[in-house]
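Participant: build me a structure from this.
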Amino acid sequence: MTIVLRTDAVNPDKEVIDKAAEILLNRGLVAFPTETVYGLGAVAYYEDAVLKVFKAKMRPPDNPLIIHVSSLDMLNEVATGIPDDAYRLIEKFWPGPLTLILPRHPSIPRVVTGGLDTVAVRMPGHPVALKLIDATGRPVAAPSANISGRPSPTTGEHVIRDLMGRVDAIIDAGETFFGVESTVVNILEDPPVLLRPGAYPVEEVEKALGKKIVIPEFARGLAYSEIALAPGMKYRHYSPEAKLILVEAEGSYEYIAGRVIEAARSLGGVGELCVISSSETMHYYRSLSNVKAVFTLGSRVNLYEVARNLFKVLRLVDEAGCRVVFSESFPETGIGLAVMNRLRKASSMIIRASSPP
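Facilitator: Alright, predicted model coming up:
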């Protein structure tokens, strides 16, 4: 049986935190909010509890988990040989949505790391998450609190729909702040390598480091890695049940919408369809007679708004009964790189339009 514990996101109820910490210490599973998405947590030291995370999510065992800590002392319990560049980023970005790949401390079971000698670690910037880890007194291993492959959960209600009856407790503290997962950087490489774009733009991380970061094709969502050093590298993620067709186009609002309309018309026989757009282009789709619904992610001039709404909209298309959904693309600058990574990984088909004349 799953209990749902509701609390305020900024000033969490101590009784809720203490109850959830007790469940974790008794080798249970607790879903909780972070500033990015909801996570499904188990104490990182308890191998049996961590294995239950994989089972609850139906997650492949070679897809590593991120360990969440609430202090630098706790960081030193899960990682060893931490390089100076890592501390430079920690000082700038923690608590917050930045995950670092570091050498695994022997105390961390390999089931957490997918059998690797490295570990993914971050300090979340959400009051509920930090207080829960503090109350537990132990690092918490936590992937996103959804069934593997589905869009990540950004509200407690999303977690309830996915994991009710599969976990011990769900802390519902409303909507998360960023709506996409943390940025993951392998700081052990020289130069460092972006493994997953996320809520912190890679440009900001480069500025703090004073050096460029390698952005491989899989970080753009254009390929998959053979070995997963961090979540989101090896397997398809974020997918709605609907068939998502991503139309990549740059240019004026009219040109972008025109390419989506052209793609929808060229794929005859899809029947009733849905569209994911920006607020600037949504009115163009009135010309499509078979549009069931148009969902807007927000304004193209505010990609943080687009990112925050992305997973919510990917779930809404299923709730609306969409079987085929066409999505616009977005600029890959700043957090837009994370948006495009998620859209590409969620897509069943990608259509790349030619450049405007």
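
Participant: from here on, contacts and neighbour counts on C-alpha atoms
Facilitator: Noted.

Participant: pretty sure residue 167 is touching residue 23, no?
Facilitator: No - in this structure, residue 167 is not within contact of residue 23 by Cα atoms under 8 Å, at 10.5 Å.

Participant: where's the residue nearest to residue 131 when sequence neighbours are not counted, which helix or strand?
Facilitator: Leaving aside its sequence neighbours, residue 131 sits nearest to residue 17 (Cα to Cα, 6 or more residues apart in numbering; 6.9 Å). Using DSSP states H and E, residue 17 sits in helix 14-25.

Participant: cool, residue 42 as well?
Facilitator: strand 38-43.

Participant: can you give me the distance of the residue lying closest to residue 156 once chain neighbours are set aside to residue 164?
Facilitator: Spatially, and ignoring its direct neighbours in sequence, residue 156 is nearest to residue 172 (4.5 Å; Cα to Cα, 6+ apart). Residue 172 is 12 Å from residue 164, where distance means Cα to Cα, to the nearest Å.

Participant: quick one, which of these two is more surrounded?
Facilitator: residue 172 (23 against 18; other Cα atoms under 10 Å).

Participant: contact partners for the more buried one?
Facilitator: 4, 5, 6, 7, 32, 33, 155, 156, 157 (Cα atoms under 8 Å, 6 or more residues apart in numbering).

Participant: isn't the second one right up against residue 169?
Facilitator: Yes - the criterion here is Cα under 8 Å, and residue 5 meets it with residue 169 at 7.1 Å.

Participant: same question for the spatially most central residue of the chain, what's its three-state structure.
Facilitator: The centroid of the chain falls nearest to residue 181 when counting by Cα atoms, centre = their mean (3.0 Å). Assigned with DSSP: H, G, I helix; E, B strand; the rest coil, residue 181 falls in the coil class.

Participant: and for comparison, fold this next one:
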Amino acid sequence: MILSTSVQLAKTYLEKGGVIGLPTETVYGLAGNIWDQEAINKIFTIKERPKSHPLIAHVAHWEQVESIATNIPAMAQLLADKFWPGPLTMILSAKPNVPSEATAGLGTIAVRMPEHPLALKLLSALPFPLVAPSANPFGKISPTSAMHVFSYFKGKIPLTLDGGNCKVGLESTIIGFKDDAVVIYRQGIISKDDILEVIPNTAVYYDIDNQSNYPGSHRAHYAPKTPLIITDSLAETLEKYDNSKIGLLVLGSDTESTYSNIAAIRNLSKANDLKEAASNLYAFLHELDSLNLDMIVAELFPASDLGIVLNDKLIRASSQFDQHA
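Facilitator: As a prediction, this is how the structure comes out:
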């Protein structure tokens, strides 16, 4: 696999039906031409992704949205004006000619405009949108650097466009539109309150448990090879596993190696900044997962808006929730 910053090289591979690693502000994607069914099939095969999971289309301008979607609600345009380019994905009615492989046969297409200069430069140079799920084997930790993609798929894809580390580091918020309301299927960095600021007189509600009509909805997800245990009492959990070699994931704590079983510590944000923690979460999981530990232990995040989102990522990645009275 080539790691390159050449948009022209990436364009050449994509126009020939290839699949490449694509940087975005959220996570890296595994990208192919939305109109090329063979390229779409390659994505599913390389990623080992179930065909029942739809893909997200990535666009550079509104005309590309109109080339793949129809009956677009007016509020979708308002939200795009505010949040695009950025980490908001909208589920829209797909045009009949959009390959069913990209939509999982649901008749809808998830669309977003990534906030990454290389991605936008590439998308602007292409005569077609790109479909791109996260560039990791199905269920594994999402990639936030080109090297993560390289370690997953070397020998399987020809190129990853190297855009550095992902700024947001957390998957996009996914919304849909139903009966003049906005439905949040997956929350990322953009929250319900953010959406209501744009369309204040609109009902906005959650349907997080819906398992079928949005990308990345699988219960088990983002998982490292090393067992991940999340806890609401760090001290008790560390004592419980005192004979294990542990990697510790903490937030805003000055935790030192006071326990002999702590082999490595990664502090997501010494300033207790949840946005900083989000941008570091997957990268630090990758680092700890490479250290041949017995387990990774992570504290639950505060139950704020973004904290709940981050806890959901941990729970989906975890092998156990260590709850203490």
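
Participant: corresponding residue for the residue nearest to the centre of structure 1 in structure 2?
Facilitator: By TM-score structural alignment, residue 181 of structure 1 lines up with residue 171 in structure 2.

Participant: do the same with residue 263 of structure 1
Facilitator: Using TM-score structural alignment, residue 263 of structure 1 pairs with residue 237 in structure 2.

Participant: residues contacting that match?
Facilitator: Counted by Cα under 8 Å, 6+ apart, residue 237 of structure 2 has contacts 231, 322.

Participant: try 7 Å
Facilitator: residue 231 (Cα atoms under 7 Å, 6 or more residues apart in numbering).

Participant: in three-state terms, label it for me.
Facilitator: Assignment for residue 237 of structure 2 (three-state DSSP): helix.

Participant: distance of it relative to residue 259 of structure 2?
Facilitator: Applying Cα to Cα to residue 237 of structure 2 and residue 259 of structure 2 gives a distance of 11 Å.

Participant: just give me the neighbour total for residue 331 of structure 1.
Facilitator: Residue 331 of structure 1: 16 neighbours (other Cα under 10 Å).

Participant: relative to residue 288 of structure 1, how far out is it?
Facilitator: 25 Å.

Participant: ok, residue 195 of structure 1 next?
Facilitator: To residue 288 of structure 1, residue 195 of structure 1 is 38 Å away according to Cα to Cα.

Participant: what about the two, which has more around it?
Facilitator: In this view residue 195 of structure 1 and residue 288 are compared by other Cα under 10 Å, and residue 195 has more residues nearby, 27 against 14.

Participant: the more buried one matches what in structure 2?
Facilitator: Using TM-score structural alignment, residue 195 of structure 1 lines up with residue 185 in structure 2.

Participant: wait, a strand at that match?
Facilitator: Yes - the assignment for residue 185 of structure 2 is a strand, going by three-state DSSP.

Participant: okay, stretch 119-127 of structure 2 sits on what stretch of structure 1?
Facilitator: Against structure 1, stretch 119-127 of structure 2 falls on residues 129-137 (TM-score structural alignment).

Participant: list the contacts of the matching stretch.
Facilitator: 17, 18, 21, 25, 32, 33, 34, 69, 70, 124, 139, 140.

Participant: now the aligned residue in structure 1 for residue 66 of structure 2. Nearest residue, chain neighbours left out?
Facilitator: Under the alignment by TM-score structural alignment, residue 66 of structure 2 pairs with residue 76 in structure 1. Excluding its sequence neighbours, the residue lying closest to residue 76 of structure 1 (Cα to Cα, 6+ apart) is residue 105, at 7.9 Å.

Participant: I'd like to know which elements the helix ranked longest in structure 2 is packed against.
Facilitator: Counting by DSSP state H, the longest helix found in structure 2 is helix 274-289. When contacts are defined as 3 or more Cα pairs under 7 Å, 6 or more residues apart in numbering; DSSP states H and E, helix 274-289 of structure 2 packs onto helix 305-317.

Participant: buried stuff in the helix it packs on?
Facilitator: 305, 306, 307, 309, 310, 311, 312, 313, 314, 315, 316, 317 (16 or more other Cα atoms under 10 Å).

Participant: and it against structure 1, how far off on average?
Facilitator: Superposed on structure 1, helix 305-317 of structure 2 shows a mean distance of 1.9 Å to its aligned residues (mean Cα distance after the TM-score superposition for structure 1).

Participant: outside of that helix, which residues touch it?
Facilitator: Contacts of helix 305-317 of structure 2 (Cα under 7 Å, 6+ apart): 187-189, 219-224, 228, 274, 278, 300-301.

Participant: these, buried ones only, as a ChimeraX selection?
Facilitator: Buried residues among the contacts of helix 305-317 of structure 2 (16+ other Cα under 10 Å), as a ChimeraX selection:
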select :187,188,189,220,221,222,223,224,228,274,278,300,301
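
Participant: now, which of the contacts of helix 305-317 of structure 2 sits nearest residue 141 of structure 2?
Facilitator: residue 222 (3.9 Å; Cα to Cα).

Participant: counterpart of that closest one in structure 1?
Facilitator: That one, residue 222 of structure 2, aligns with residue 238 by TM-score structural alignment.
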